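Chemist: sequence-free structure coming up:
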């Protein structure tokens, strides 16, 4: 995939600056690092901890031979490679960046190496004989001076300039101030910066790839990554794009550009999710047997996926109790857990709500306590990344005593999970059908499928799959109200839509030709 993208850039006569990582940030789950690294309880990410460097060496041993021939020195399009990302803001190991540099050089990388840091971390992230570049939201003369002191006079490159922050569930949508953006761009050009907008095209956090931020509290990211990009999520031109196209054109001597027609979109007719399966009814049809454990295990500790643990999605814990009382998570639910007694919903445990009262009346000999935990995305940056294990990360207490004898189901909801052949256990759905459950709808599309946007108005919270592909999360707390559906994900004829709804819905699915990402 990576080499195909580089080849395409070469075909259209573009140069490539490649960010090889291993950490790339980009607001991804764990900054793009694999979650199985955290199976090591002593893991120290982005350091010379031997468990981390062993994984990095395997990664580079696989990656570098695939891209080495695309370097400029080999008549390829790669003119520079960025080592790591914003390490000056992390800065846990002074030996780490020299190690990354040597790891690349020793494997035959000859092209120019770069670092990229915020103004605050610029000097800490700088590596001798490596070209330093900037990531900033505002331009300051002081930063320019810091850069000059680190590597002497020379060109200044702004590899990431962004005027906005990402959107998180349950928060107002961040807006873009074009006047502020233009003022900053003029200032950078005045200082003779080279400039790269972030993002030029944001796109979509399909599936569970989006991470989380921590601006004083945990903030899981919305599915759309279209926050202030010059091209919209579906590739359309924004007013900002048109303004900057005109702004740059005279200086660059670029001829007028004829805009291509935007990809056509369609508003498909509303449809109803006519069938459902309760999550509880699907458990006996899991591909993998549940894991039995004395105490809770985190996602990363599970022996699934060839021993690499569970990366994303949901995880279900079951244990038997014989009495009610106070259920205390002690902060061990990561990130959001729904609690059930048998099939009866009791409440939610998360960082804010760590205690629930379980009713003590009407108990039979025993009840099954179920805790369905959602991984809402690991932190994409910050030193707390080392603690980003998900699921139940420690004991859960009932009346002060730790619960024991768990049955644990991995619900990663990968494509094979959704596409697997189930026996005919779908039931007709009705208006008051509640989750957690899978709901099925069929969308009929003509001979030329087009992009569209899906609206789950009236639904509460969950995940959508189209023809087995994970479209992403939805949540009625906003700000995002529609999900982008690429036309290539659809096919002529019937298309299967499966919605995993955690709570309740109206069963109706709507489509529109415009995105609604909040206000």
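Modeler: Structure received. Quick caveat, the model's predicted, so the values are computed rather than measured.

Chemist: drop to CA atoms for contacts and neighbour counts, all remaining ones
Modeler: OK.

Chemist: so how far is residue 21 from the nearest residue to residue 221 once chain neighbours are set aside?
Modeler: Spatial nearest neighbour of residue 221, chain neighbours left out: residue 168 (4.3 Å); criterion: Cα to Cα, 6 or more residues apart in numbering. Going from residue 168 to residue 21 by Cα to Cα, to the nearest Å gives 25 Å.

Chemist: of these two, who's got more company?
Modeler: residue 168 (23 against 19; other Cα atoms under 10 Å).

Chemist: tell me the contacts of that one?
Modeler: Residue 168 makes contact with 219-222, 479, according to Cα atoms under 8 Å, 6 or more residues apart in numbering.

Chemist: in strands, which of those residues appear?
Modeler: Residues of these located in strands (DSSP state E): 219-220.

Chemist: and of the contacts of residue 168, the nearest to residue 485?
Modeler: residue 222 (15.2 Å; Cα to Cα).

Chemist: strands along the stretch 351-500 of the chain, start to end?
Modeler: Assigned by DSSP state E, counting those that start in this stretch, the stretch 351-500 of the chain shows strands spanning 355-358, 367-374, 391-392, 397-398, 401-402, 406-411, 427-428, 437-445, 452-455, 461-466, 469-475, 482-485, 493-501.

Chemist: cool, the stretch 51-200 of the chain as well?
Modeler: When secondary structure is read from DSSP E, counting those that start in this stretch, the stretch 51-200 of the chain shows strands at 78-83, 112-118, 131-136, 156-161, 193-197.

Chemist: what helices and strands are in contact with the last one?
Modeler: Counting contacts by 3 or more Cα pairs under 8 Å, 6 or more residues apart in numbering; DSSP states H and E, the secondary-structure elements packed against strand 193-197 are strand 156-161.

Chemist: check the first one too.
Modeler: With contacts defined as 3+ Cα pairs under 8 Å, 6+ apart, the secondary structure elements packing on strand 78-83 are strand 16-21, helix 96-105, strand 112-118.

Chemist: so how far is it off the chain centroid?
Modeler: Offset of strand 78-83 from its chain centre (Cα atoms, centre = their mean, to the nearest Å): 24 Å.

Chemist: same thing with the last one?
Modeler: Strand 193-197 has its average C-alpha position 25 Å from the chain's average C-alpha position, going by Cα atoms, centre = their mean.

Chemist: ok, structure two:
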């Protein structure tokens, strides 16, 4: 039997099985899409004329604790790749270990930061030992899905945008060897923006470029670096991501199609990032910091051709018409859209204060000095990764409380459980009322998302990372509660002592209500938190963390996919930090609020 000849990059165009081949690809992240919708999203990609799927692999989800691996349910990577194969889509796998992706710490697990000397994305032994252990579990799961074994994986990306980081000349060689020694035999490639290309060379590895508009000489610079090799835009940015307190970014459909047309006319292969963005559920959003820290929102709509909730957009329709001309066979019919429904408003029936909920959290940890969430002795010695951490200590006086920028990232401050103010990366001083009595000072600190790109990766410890001073005297003697709001915590609260909403409600606190689905099958919907009634918090439905809401926008709704609903009773729990009127609304479609063209936003020119 003749050996299958995989993707080759040995001339000005790719070949696959010896025949000319052009990558018409798009990115969909399995971890941002409910498993019940994987098939739907991939079929819509196929119907648009794409022949290749690309996906990242998030290390922090697959190894949430050192040595504890999860490849089940929504993290069943093998099932996702096998589904692509069934639908006749090729796969470019991007296993990292760093992925960026607007994902917390770029996909690196936070327990790495328990090592005070950690140097991420380098050959520092503490990092490479962890990477090697992870790859020992990951790569055997994907090696048999390579093209040479009859699978759909035709290429594997070595790390991600390392040319822009470039801290260790030996690091990329280490990652390449780690792949090859564990059985990766398909085409290897790197991915960088134009500036990063200058530092991204690796023998035997194809360079590819990331861009949104064709700047003067960008493609030519890539072509000059590797003559007689095919051109691949590994990330063609179809839109952009959003941060809290800013505008929703759009990239006009006509502008996108014009660039894609030029790239294809130039003979380049292309992968749209994103084809379908999906949702950054839970606490997994990242952040940017180019002088100012800005956490990203939960929606990852990205203004992509396929919307966050799987609808066709004008970009999709224009792209399909274009890609028809590059497909030799007629495109599949468009799969039908999922129905959506604006359910009747839900009135919260019960509430529980934050202080009462502590009975269902792990026992508090005593620490004389401030301690970061990553260094808490919880989760089998792996620390706390996400969510909130409550720090409490006693004070003898009032005066000036100064965080010294050691709060990461945002803290609600209480004196004897009475709200006093907020300290964050912008506000670092707060006046504490004077009293002669000993009082309890409480700081509810939220990890708003670790930076996922740039120089700041190694400084992403969260919670209290240093001294907090009252009248220039460091506070000591903390009692620390881990409040990462894991399913076990919510399950423990279920049978707890909830109070009726007819009693006085207290924030921060949890609010519980029931969504009754009694007519037909559940449908997609959007939870809308009225800005006059809620301020900031998190929503859980049937135990699923939908993500964060915040009145500052631009995101106004949280996507609730039908696969996470059931006929009959659906439990909704809202954790609200500051204000609640006890009602949530539903909508069929999201409102994106104020918008800005991504090409006109100064931040976007940095990348």
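Modeler: Yep, it's here. Computed from a prediction, not measured in an experiment: that's the story for all the values here.

Chemist: follow-up on the earlier one: and residue 465 of structure 1, which of the helices and strands packed on strand 78-83 of structure 1 is closest to it?
Modeler: strand 16-21 (30.0 Å).

Chemist: what about residue 36 of structure 1, how many neighbours?
Modeler: 16.

Chemist: leaving out chain neighbours, which residue sits closest to it?
Modeler: According to Cα to Cα, 6+ apart, the nearest residue to residue 36 of structure 1 is residue 308 (5.4 Å).

Chemist: quick one: map the one you found onto structure 2.
Modeler: Matched to structure 2 by TM-score structural alignment, residue 308 of structure 1 sits across from residue 382.

Chemist: point me to the helix or strand that includes that match.
Modeler: According to DSSP states H and E, residue 382 of structure 2 maps onto no helix or strand at all.

Chemist: and residue 371 of structure 1, what does it touch?
Modeler: Here residue 371 of structure 1 is in contact with 316-318, 337-340 (Cα under 8 Å, 6+ apart).

Chemist: what segments of structure 2 are helices?
Modeler: With helices called from DSSP state H, structure 2 shows them at 38-47, 59-62, 77-86, 125-143, 171-181, 218-225, 253-265, 314-324, 354-357, 487-494.

Chemist: format the ones you listed as a markdown table; extra columns: mean neighbour count.
Modeler: As requested, those are exported to a markdown table (neighbours: other Cα atoms under 10 Å):
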| stretch | mean neighbour count |
| --- | --- |
| helix 38-47 | 21 |
| helix 59-62 | 22 |
| helix 77-86 | 19 |
| helix 125-143 | 16 |
| helix 171-181 | 17 |
| helix 218-225 | 16 |
| helix 253-265 | 16 |
| helix 314-324 | 18 |
| helix 354-357 | 16 |
| helix 487-494 | 15 |
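
Chemist: can I get these in CSV with distance to residue 372 of structure 2?
Modeler: What follows is the helices of structure 2, written out as CSV (distance: least, Cα to Cα, whole Å):
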stretch, distance to residue 372 of structure 2
helix 38-47, 37
helix 59-62, 18
helix 77-86, 32
helix 125-143, 19
helix 171-181, 28
helix 218-225, 43
helix 253-265, 43
helix 314-324, 44
helix 354-357, 21
helix 487-494, 21
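
Chemist: figure out which of these is closest to residue 287 of structure 2.
Modeler: Short answer: helix 59-62, nearest of the helices of structure 2 by Cα to Cα, at 15.7 Å.

Chemist: the closest one corresponds to what range in structure 1?
Modeler: Using TM-score structural alignment, there is no partner range for helix 59-62 of structure 2 in structure 1.

Chemist: how far is that helix from where the chain is centred?
Modeler: The answer for helix 59-62 of structure 2 is 11 Å, by Cα atoms, centre = their mean.

Chemist: residue in structure 2 paired with residue 168 of structure 1?
Modeler: By TM-score structural alignment, residue 168 of structure 1 lines up with residue 243 in structure 2.

Chemist: nope, residue 485 of structure 1 is what I was after
Modeler: By TM-score structural alignment, residue 485 of structure 1 lines up with residue 560.

Chemist: mind checking how far the match of residue 168 of structure 1 is from residue 387 of structure 2?
Modeler: Taking Cα to Cα, one finds residue 243 of structure 2 at 18 Å from residue 387 of structure 2.

Chemist: residue 299 of structure 1 touches residue 315, doesn't it?
Modeler: Yes - between residue 299 of structure 1 and residue 315 there is a contact under Cα atoms under 8 Å: 7.2 Å.

Chemist: of the two, which one has the most company?
Modeler: Applying other Cα under 10 Å to residue 299 of structure 1 and residue 315 shows that residue 299 carries more neighbours, namely 33 against 23.

Chemist: so what's the more buried one up against?
Modeler: 309-311, 315, 389-392, 410.

Chemist: list buried residues within those residues.
Modeler: Among the contacts of residue 299 of structure 1, those buried by neighbour count (16 or more other Cα atoms under 10 Å) are 309-311, 315, 389-392, 410.
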